[in-house]
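Novice: pasting the structure only:
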């Protein structure tokens, strides 16, 4: 009896425990997944933000870590900008989040899953002017894992970006330890190592030093030679404890440009040294920067004085001391003249001839240069000036001779333009084609001659003669002016296609012919000379000559060679 009771109790207890266990298992399986608490209580492991009017007033530690990873490292943030940064992060995962947050006070609490499939759920609640935002990872239980994954994702994204930047950076970057061993290098450095025999066989850590064999170079410069070509780099380094990070930026183009500039400067220097023109280059502060040997030869200034970089005014004073400047009439205004000369040279308007006391003539030009500099060019033009003065004197003499001729002379060029007209021509026709700016040349002259003379066919004959540029005999004719005076006209072709026309009064020409005839008659009617002999009476030469009958001959006028009628 007792054993049966005990056995019944045991069976009853066992059945009860089985039922209770089954109920517990069923209750555990049917319990819904725990949703995040939307209360405003503390949640140290949740990503929770609390805002008032878009200003962050509180957040959990994981939320603060997330904001720190999202914010730009070089920009300071405030409470209001935290909302903007977070909103940019949420907008990429939750559509229409900005508009839904704006109407949160009217719509009440809500939850929104991420459309990117990352398992994030955004919960929002508005209470007493405060807005709470909570991020939850529904892919795993426990808020701590969700928070760590968010920070981890942001860090991984940043790390991926940094790796891409360093991988594509054209600058060579490497890091060395305290012993000089290279413990890290970017892709550009490793690619630069390729092609070296010692590197191809030993491309392992620590990497070979590209610049180990570099000779002594200027500061912040590195170079290595590869496949017969030298590569240049600008070098900078950053020390961080026991490690040194090196940066080498390629500057091949800059080095080539510097070499080309030096070569060009040398060529210009040699060219300036061979120039016969003196060169003086003054900078913006009017200090002499460049001069060539010709300046020393022309001016006589000491090279040491010029090498001391004197000022513009000092150079002119030194030139005046050695009498290489034209002596001014008024010394008090000489300094003002110097200033005017400097301004004119800066504007590119200065050009002057310096006539020195020793008879030399210098042509001085001032030209502006970049950055406010000016250049003076001094050239010895003594020979050219002497020739110009000689030619000018000859031309003036020739003009005076032409002006004293009794004939009117006018010369036209090949194109019909008037080249020369003497005073007699101007007096005869009352016009000077050389000074008349409105003159149209030979056609206008023909009309003027025809209008101021009696009608004659000679003008047509002259026009035909002028229209044919052939070696023809001179054309001559006589015209009558409106005043009744007769004028002889002669046209000649000159060398080079020029045309010369001469006009002479017919009365003067006739007077000259009469004087020649009178001279001939006087020579013919002069008595024969009488010779006196010692032993006899004087006899005429005709008595000694046999009588020869005169042969008929053509009468000719006798003219003295080289004589001409003078006014």
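Specialist: Looks like it arrived, so ask away. These numbers come from a predicted model, not from an experiment.
Novice: make it CA atoms for all contacts and neighbour counts henceforth
Specialist: Noted.
Novice: Okay, residue 82 and residue 57: tell me how far apart.
Specialist: Applying C-alpha to C-alpha, to the nearest Å, the value for residue 82 to residue 57 is 10 Å.
Novice: Which one's more surrounded, these two?
Specialist: Counting neighbours by other C-alpha atoms under 10 Å for residue 82 and for residue 57 shows that residue 82 has the greater number, 20 against 13.
Novice: any idea how far the more buried one is from residue 69?
Specialist: Using C-alpha to C-alpha, residue 82 is found at 12 Å from residue 69.
Novice: Likewise for residue 150?
Specialist: 10 Å.
Novice: which of these two has more neighbours?
Specialist: Just comparing residue 150 and residue 69: by other C-alpha under 10 Å the higher neighbour count belongs to residue 150, 21 against 17.
Novice: isn't that one right up against residue 67?
Specialist: No: the pair residue 150 and residue 67 fails to qualify as a contact (C-alpha atoms under 8 Å) at a distance of 10.6 Å.
Novice: Buried ones in stretch 100-108, by neighbour count?
Specialist: 101, 104, 105 (16 or more other C-alpha atoms under 10 Å).
Novice: Put this next to the previous one:
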């Protein structure tokens, strides 16, 4: 949008330059000082009102502000130079009035709805049917421009305005005999152009926004206004969207920071303040990425890199990774906290960083892992071989004695070991017995179950005492104990009480 405004402003300046060239050329051709100098003054009228005049015409008619004047008022002032002017302007090219002893002529030309009056010496060229000159073309281009343009003198009075500006006056209900200053703009005390924004409300109650460029000249100030309603609406929508995002993420426990395409902070939520301990004044000043991470390092809210200088050089890689949705790190802080930082790409080159405190999750995971390791250590100290199967029949746990007894390593297997796989391995090492289908059915059943046990004979000699017990979450514990002579139980006897 800014590129469009700049292009539009360039076109406006070019049109105004053409108009100034045309006006300068006409000044060199017209004069009211005397009959010996061959120069003219030009006045343009439309709908009976003056819409434009060159500077010679304005100076010749004294303090009368021409833009907006009616033909009636203009005729009275022109009577100083020429007699016998008609009450109504003709529709065809003609020489107006009687030259008489005053030695002046008023030529009328038409261009559509525009009446062009040229006042000059009777010895000057008066070909009223002459073809349009380049100056006429440039004047017409400025007059027909859709951009409102106007010029003020040193007293801030409008001395010229184009049709677009006059149309704007009518839309605002301020039309009168003189051009009205619609915008309350400050007087420029420098020789450089300046841009400002101003709003205008029409008679229908509709509000419009304009980007107004003020260009000082030797005789006053030239203005042109570009309508920026679409830009203002887009900015308002963006501001409302940002406010909505801010409200949405206000109670989010995850710290959010969004950096624009220039890597400056444009959005953050309160959780970021709590997690980073950065002052709100610093974040509100829209710091860049380097300053943001520098302050986090100073607050000891990020791990201290071994070589911070090289890490800053690698920040470009961090940004690129975030733009590709590949950046995710876990920070273990000196305070004992653990942060997870994730980079996410956003439209138009923006980047969002999410900062999450996962200290409780990490602590719970570590405690759970510690408990598992302790439980494994305790079970491994048993002489009995122990295995636990889930409700779906998958081996979830076994101790060292089980691995040694059945010569297996479930953790290194490609696929999960099931109760079917386990009973097949057991049956190969034991004397045939009808107990294996019973064990499989017990593990996979969903109904209430009761513990039972049986004896097993090994093919290489010796006996085992097998105990099958239901445990929590529908799982089943199978335990194998070596039998002594005193505790031997015949393999044929099996307690299947439910």
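Specialist: In hand now; what should we look at? Since the model is a prediction, treat every value here as computed from it, not as a measurement.
Novice: For the buried residues of stretch 100-108 of structure 1, give me CSV that also has secondary structure.
Specialist: Output for those, formatted as CSV (DSSP: H, G, I helix; E, B strand; the rest coil):
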residue, secondary structure
101, helix
104, helix
105, helix
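Novice: how close does the residue nearest the centre of structure 1 get to residue 512 of structure 1?
Specialist: Geometric centre of structure 1, nearest residue: residue 370, 9.7 Å, by C-alpha atoms, centre = their mean. For residue 370 of structure 1, the distance to residue 512 of structure 1 (C-alpha to C-alpha) stands at 72 Å.
Novice: again, but for residue 360 of structure 1
Specialist: Here residue 360 of structure 1 is placed at a distance of 51 Å from residue 512 of structure 1 (C-alpha to C-alpha).
Novice: Same check on residue 243 of structure 1?
Specialist: Counting by C-alpha to C-alpha, the gap from residue 243 of structure 1 to residue 512 of structure 1 is 118 Å.
Novice: of these two, who's got more company?
Specialist: Between residue 243 of structure 1 and residue 512, residue 243 has the larger neighbour count (other C-alpha under 10 Å), namely 17 against 14.
Novice: for that one, what are its contacts?
Specialist: Residue 243 of structure 1 makes contact with 175, 176, 177, 178, according to C-alpha atoms under 8 Å, 6 or more residues apart in numbering.
Novice: Please apply the same query to residue 488 of structure 2.
Specialist: For residue 488 of structure 2, the contact set (C-alpha under 8 Å, 6+ apart) comprises 455, 463, 465.
Novice: For stretch 358-370 of structure 2, which outside residues touch it?
Specialist: Here stretch 358-370 of structure 2 makes contact (C-alpha under 8 Å, 6+ apart) with 336, 337, 338, 339, 340.
Novice: Those residues in helices, which ones?
Specialist: The helices, defined by DSSP state H, take in nothing from the contacts of stretch 358-370 of structure 2.
Novice: Could you dump the residues you listed into JSON lines with distance to residue 316 of structure 2 added?
Specialist: Formatted as JSON lines, those follow (distance: C-alpha to C-alpha, whole Å):
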{"residue": "336", "distance to residue 316 of structure 2": "28"}
{"residue": "337", "distance to residue 316 of structure 2": "26"}
{"residue": "338", "distance to residue 316 of structure 2": "24"}
{"residue": "339", "distance to residue 316 of structure 2": "21"}
{"residue": "340", "distance to residue 316 of structure 2": "19"}
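Novice: out of these, which are buried?
Specialist: Buried, going by 16+ other C-alpha under 10 Å: 337, 338, 339, 340, out of the contacts of stretch 358-370 of structure 2.
Novice: And the longest strand anywhere in structure 2, what's buried?
Specialist: Ranked by residue count, the top strand of structure 2 under DSSP state E comes out as strand 207-216. By neighbour count with 16+ other C-alpha under 10 Å, strand 207-216 of structure 2 contains the buried residues 209, 210, 211, 212, 213, 214, 215, 216.
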